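>>> Structure of the sequence below:
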Amino acid sequence: MPVDLYASSPEFPQQFAALLSAKRETDADVNATVAAILAEVRARGDEAVVDYTRTYDRLPSLTVETMRLSRETIDGAADTVPAELMEALRAAAGRIRSYHQRQMPESYDYVDEAGVRLGSRWLAVEAAGLYVPGGTAAYPSSVLMNAIPAKVAGVERLVMVVPTPDGKLNPLVMAAAREAGVDEIYRIGGAQAVAALAYGTATIAPVDKIVGPGNAWVAAAKRQVYGTVGIDMIAGPSEILVVADKDNDPSWIAMDLLSQAEHDTAAQSILVTDDAAFGEAVKQAVEAHLQVLPRADIARQSWDVHGAVIVVDDLAEAVAIVDRVAPEHLELAVADPDALANKIRNAGAIFLGRYTPEAVGDYVGGPNHVLPTARSARFSSGLGVLDFMKRTSLLGCTAESLRAIGGAAVALANAEGLQAHGQSVALRLNMAKGG
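The predicted structure follows:
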């Protein structure tokens, strides 16, 4: 059963600290094995990628020539998606695209009072790689959430890698990739796919950034190639914190908690309420839902091992609790959600009001569902357009403007003992005086 905590209890600080520090990661340490795979791909290129894929994805017939999916193969799979699902996919893509278009930054260029030209220019990375899990964890919504911001940013070449165990394609994933504008798709996965994206092979040109979720092997590979390429984040188990008063339907809140618990046995669902009786009603509703959910075994283990119900005397106390947890998803199922939201600093995404379940954000809300986990919302943000862009500073001096600011540069360079720095400015100042 989930742990019950009372904020007014003298033991609460210790109990809450224990809840936050409990280890939820379940993945084994695969760093050494992954390092060997990366080295093999770097040394042998396509040959290594094909060898690993034949073994791990049960594709004995795979060749270098068949790694990349043809347009005909992609269309053939995507065209089997039922019309109703295709309509839902397009609706989601449209809302995600519209939201992310508002994130586009503006470049600027101006001349300051000293006559110095200053500016900042935003440009997209040239190429990005998107890792998409295969098998039961192949979620088309994740394709949209990762690919659309890249294309909105202006990424010219977007490459998707997706394992196809036993050669089976997921039609909805293919349809999502086509809808999002993915340029190349390769039927490879695991650490070998990450290596191919980072280092490049004869067939797969390297990318500048790799995004997308994956298992322990993929996460370890992304960590190890970071620096050669950029990465988005290392995603941990999913999490949700719901702040709810007694005026909610317990059944609604219970299902919201289970919407994350069903992801993974290591996921965490926390309820914060100012009404102990309501908390008990939610727990009873969770039990009722678990009797019928297809993924009940996963959800129950998550809820029983990592779940919590925290009772506060006043909902205002929830703000400090939320900021300590820094949850991936935060629902504010209260009468005035903005009153709380405006005081909260740390949350990946905030869902405002009783009619905004977290699940709507997973699919059709518009904001990205790739969010910081494991308390990293304290210092990081969800995936967005800026993750696929980089900023370059612009600086331009004339003889006159260099004369206005150069003396200070010379003084500071000399103070730091970097004479060549100082002389590179001083020589020009002398030229300017002579001119």
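
>>> hey, let's count contacts and neighbours off CA atoms from now on
Will do.

>>> pretty sure Pro392 is in a strand, no?
Pro isn't right for residue 392; it's Thr. Yes - Thr392: assigned to a strand according to DSSP: H, G, I helix; E, B strand; the rest coil.

>>> State the distance from it to Thr398.
20 Å (C-alpha to C-alpha, to the nearest Å).

>>> ok, Ala28 - contacts?
Contacts here follow C-alpha atoms under 8 Å, 6 or more residues apart in numbering; on that basis Ala28 touches Ala216.

>>> Look up how far Tyr199 lies from it.
Taking C-alpha to C-alpha, one finds Ala28 at 25 Å from Tyr199.

>>> got it, and Val325?
From Val325 over to Tyr199 (counting by C-alpha to C-alpha), the distance is 37 Å.

>>> Neighbour count for those two, which is higher?
Per other C-alpha atoms under 10 Å, whichever of Val325 and Tyr199 has more neighbours is Val325, with 24 against 20.

>>> Now the more buried one. Nearest residue, chain neighbours left out?
Arg375 (6.0 Å; C-alpha to C-alpha, 6 or more residues apart in numbering).

>>> what do you get for Glu358?
Phe351 (6.3 Å).

>>> Quick check: that neighbour is in a strand.
Yes - counting by three-state DSSP, Phe351 is part of a strand.

>>> where do the helices sit along the stretch 251-400 of the chain?
276-290, 296-306, 318-325, 337-341, 358-363, 399-415 (DSSP state H, counting those that start in this stretch).

>>> Contacts only, for Ala150.
Ala128, Leu158, Val385, Phe388.

>>> Quick check: the two most widely separated of these?
Leu158 and Val385 (13.7 Å; C-alpha to C-alpha).

>>> mind checking how far Met160 is from Ala83?
From Met160 to Ala83 the distance is 24 Å (C-alpha to C-alpha).

>>> These two: which has the busier surroundings?
Neighbours per residue (other C-alpha under 10 Å) separate Met160 from Ala83, with Met160 holding more: 27 against 10.

>>> and the residue nearest to Val325, what is it in contact with?
Arg324, Val325, Ala326, Pro327, Glu328.

>>> Let me see the contact set for the first one.
For Arg324, the contact set (C-alpha under 8 Å, 6+ apart) comprises Asn346, Arg375.

>>> Check whether Leu241 sits in a helix, strand or coil.
Applying three-state DSSP: Leu241 is strand.

>>> what's around it, how many residues?
Neighbour tally, Leu241, other C-alpha under 10 Å: 28.

>>> List the contacts of the host helix or strand of Ala35.
Following DSSP states H and E, one finds Ala35 within helix 31-44. With contact meaning C-alpha under 8 Å, 6+ apart, helix 31-44 is reached by 47-49, 191-192, 195-196, 199-201, 217, 220-221, 224.

>>> Could you also give me the structure for this second sequence? I'd like to compare it with the first:
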Amino acid sequence: MLQRIDLRGVQTTRSELASRLPRAALNVEKAMDIIAPLLEDVRTRGAAALRDLAEQFDKVRPEHLRVPAAELKKAAEGLSPGLREALEISIAHNRAGHTAQLPEDRITEVMPGGFVRQRWIPVERVGLYVPGGLAVYPSSVIMNAVAAQVAGVAQIALASPPQAAFGGLPHPTILAACYLLGIDEVFAVGGAQAIGMFAYGAAGEPALDPQVLCEPVDVVTGPGNIFVAAAKRSVRGVVGIDAEAGTTEIAIVADDSANPEYVAADLLSQAEHDPAAASVLITDSEDLADRVDAALTVRAAATKHSERVHTALTGPQSGVVLVDDLDAAIAVANAYAAEHLEIQTANAHEDAQRIRNAGAIFVGPYNPVPLGDYMAGSNHVLPTGGTATFASGLNVHAFIKSVQEIEYSHDALVRMYGPLRALAVDEDLPAHAEAVKARLDS
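The predicted structure is shown next:
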């Protein structure tokens, strides 16, 4: 079922290696050209544009772009006890996991009387995007919102596409998750237009909305399709963004000790997301590859979204990479830089320590990616498309700023005047030194 890429006996650099690995072809630049007029329409016409675009893309014209508070409460009351418990566990675990990420303020005495304070300050307002295409993602509500709340963000707005089946509101489970998290500024707006609304703000329509429907935000986060990624790239600089998260991907490093049924089930779990999802097995065992392929054939035929899964697993973005040994497998994994990377080897913990590039690493046979998707306490908004070589998954740092405070006494400033003047004169900026001398003369 999976294509095979045989790298046994191949010696190459990381960049050459990365070019030979399966990867979905995404043209974000072309998507940016497509959405440019859409973003400008939102910027200039606000709510009127948002309703028109919802009718065009979501096949429904929402009466309420901002979801009424009563609808949030109603959705939460409609949850089954089992689903409500699952959401509450996920919220609690993610709150614990993200709290551990918080940095501490520090004061450093650089010299006697000279202090630098390192402060971490949350941004004031954020916009969170939760997709609503082939699946419903209340888990993405939790992943985005909990990180922002733990960071100390005061104002949180959230957008998710309107659904014709629910009267132009987002899916009820999305609304219920917002209610459980205490988020009441929720918008029935999807796609690139939601990113534009957050970046530029949106004026309301008379008789339908407040004068200002949505104020601009400081940071936009959340996953989405290529048009959401393109919109985030387009508004970067107007607002901060987390990353251009694209279609999901999983890579599994496995040796002959791995259970082929576990490996097959995990590859399939991510293929279920989208026909363009990437599922990659990296192994030095051709026998394991054969057994995984056999298991995948059975599982893909029996799963609910079998057509979608088959398209993803047989696409150019998925495959088996055969290597000489585990060292080569680790090298391939670091070159691929997967969004989700599982290590299913005899010495999984030790092998995981050798990974430099991955959005999240799942160590050992009892840690499938869905654990991180929902309950582990980690975040599932992760870098895709190889960007894990330089980017991190969503965390509290996306919502806080590092600010330094400098406080030197008069005596400390006196002692620094000579060296500071030497540097200022060398850079031909004498007024820099004069700013210090003015204080010494007084």
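
>>> coming back round to it: return the member of the contacts of Ala150 of structure 1 nearest to Val3 of structure 1.
Val385 (38.6 Å).

>>> need the contact list for the closest one.
Applying C-alpha under 8 Å, 6+ apart, the residues contacting Val385 of structure 1 are His100, Gln101, Gln103, Met104, Pro149, Ala150, Val152, Ala153.

>>> Not counting its neighbours along the chain, what's nearest the counterpart of Tyr129 of structure 2 in structure 1?
Matched by TM-score structural alignment, Tyr129 of structure 2 corresponds to Tyr131 in structure 1. Closest residue in space to Tyr131 of structure 1, ignoring its immediate chain neighbours: Gly212 at 4.7 Å, by C-alpha to C-alpha, 6+ apart.

>>> What is the equivalent residue in structure 2 for the one you found?
Per TM-score structural alignment, the equivalent position to Gly212 of structure 1 in structure 2 is Gly222.

>>> One more: Ser70 of structure 1?
By TM-score structural alignment, Ser70 of structure 1 lines up with Pro68.

>>> quick one, helices of the stretch 1-150 of structure 2?
For the stretch 1-150 of structure 2, the helices defined by DSSP H, counting those that start in this stretch cover 14-20, 28-45, 47-57, 69-77, 81-99, 138-151.

>>> With distance to Asp428 of structure 2 as new columns, can those helices be given to me in a markdown table?
Listed next are these as a markdown table, based on distance: least, C-alpha to C-alpha, whole Å:
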| stretch | distance to Asp428 of structure 2 |
| --- | --- |
| helix 14-20 | 43 |
| helix 28-45 | 43 |
| helix 47-57 | 53 |
| helix 69-77 | 61 |
| helix 81-99 | 47 |
| helix 138-151 | 42 |
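
>>> most neighbours per residue, which of the ones you listed?
Among those, the stretch with the highest mean neighbour count (mean count of other C-alpha atoms under 10 Å) is helix 138-151, at a mean of 25.

>>> Show me where the stretch 201-350 of structure 2 has its strands.
Counting by DSSP state E, counting those that start in this stretch, one finds strands in the stretch 201-350 of structure 2 at the ranges 202-203, 212-214, 219-221, 240-241, 249-254, 278-283, 319-322, 340-344.

>>> For these, could you give me TSV that also reports distance to Tyr374 of structure 2?
TSV is the format used below for the strands of the stretch 201-350 of structure 2 (distance: least, C-alpha to C-alpha, whole Å):
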stretch	distance to Tyr374 of structure 2
strand 202-203	32
strand 212-214	30
strand 219-221	18
strand 240-241	23
strand 249-254	16
strand 278-283	19
strand 319-322	26
strand 340-344	14
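
>>> Structure 2: which residue goes with Ala88 of structure 1?
Under the alignment (TM-score structural alignment), Ala88 of structure 1 pairs with Ala86 of structure 2.

>>> Please determine how far its match is located from Ile142 of structure 2.
11 Å.

>>> thinking again about what came up before, of the contacts of Ala150 of structure 1, which belong to strands?
Ala128, Leu158 (DSSP state E).

>>> Could you verify that Ile185 of structure 1 is part of a strand?
Yes - the assignment for Ile185 of structure 1 is a strand, going by three-state DSSP.

>>> Leaving out chain neighbours, which residue sits closest to it?
Met160 (4.7 Å).

>>> who are the neighbours in contact with the aligned partner of the residue nearest to Glu358 of structure 1 in structure 2?
Aligned by TM-score structural alignment, Phe351 of structure 1 pairs with Phe362 of structure 2. The contact partners of Phe362 of structure 2, by C-alpha under 8 Å, 6+ apart, come to His340, Leu341, Glu342, Ile343, Pro368, Val369.

>>> Against Phe187 of structure 2, how distant is Phe362 of structure 2?
From Phe362 of structure 2 to Phe187 of structure 2 the distance is 34 Å (C-alpha to C-alpha).

>>> before we move on, what about His171 of structure 2?
On the measure of C-alpha to C-alpha, His171 of structure 2 and Phe187 of structure 2 end up 12 Å apart.

>>> So which of these two has more stuff around it?
Using other C-alpha under 10 Å as the criterion, His171 of structure 2 and Phe187 rank with Phe187 on top: 25 against 22.

>>> Apart from its chain neighbours, what residue comes closest to the counterpart of Thr314 of structure 2 in structure 1?
Here Thr314 of structure 2 is matched to Asp304 in structure 1, going by TM-score structural alignment. Closest residue to Asp304 of structure 1 apart from its sequence neighbours, by C-alpha to C-alpha, 6+ apart: Met1 at 4.1 Å.

>>> burial of that neighbour, as a residue count?
The burial count for Met1 of structure 1: 14, using other C-alpha under 10 Å.

>>> can I assume it is in contact with Val309?
No - between Met1 of structure 1 and Val309 there is no contact under C-alpha atoms under 8 Å: 10.3 Å.

>>> give me every residue that touches the residue most central in space within structure 1.
By C-alpha atoms, centre = their mean, the mean C-alpha position of structure 1 lies nearest to Val370, the distance being 3.4 Å. Counting by C-alpha under 8 Å, 6+ apart, Val370 of structure 1 touches Ser142, Met145, Asn146, Gly382, Leu383.

>>> State the pair within the residues you listed that is farthest apart.
Ser142 and Gly382 (12.9 Å).

>>> got any residues that touch both of those two?
Both Ser142 of structure 1 and Gly382 are contacted by His369, Val370, under the criterion C-alpha under 8 Å, 6+ apart.

>>> Can you tell me what Ala302 of structure 2 aligns to in structure 1?
Taking TM-score structural alignment, Ala302 of structure 2 has Val292 as its aligned residue in structure 1.

>>> again, but for Leu288 of structure 2
By TM-score structural alignment, Leu288 of structure 2 lines up with Phe278.

>>> Same question for Ala431 of structure 2.
Match for Ala431 of structure 2 (TM-score structural alignment): Ala420.
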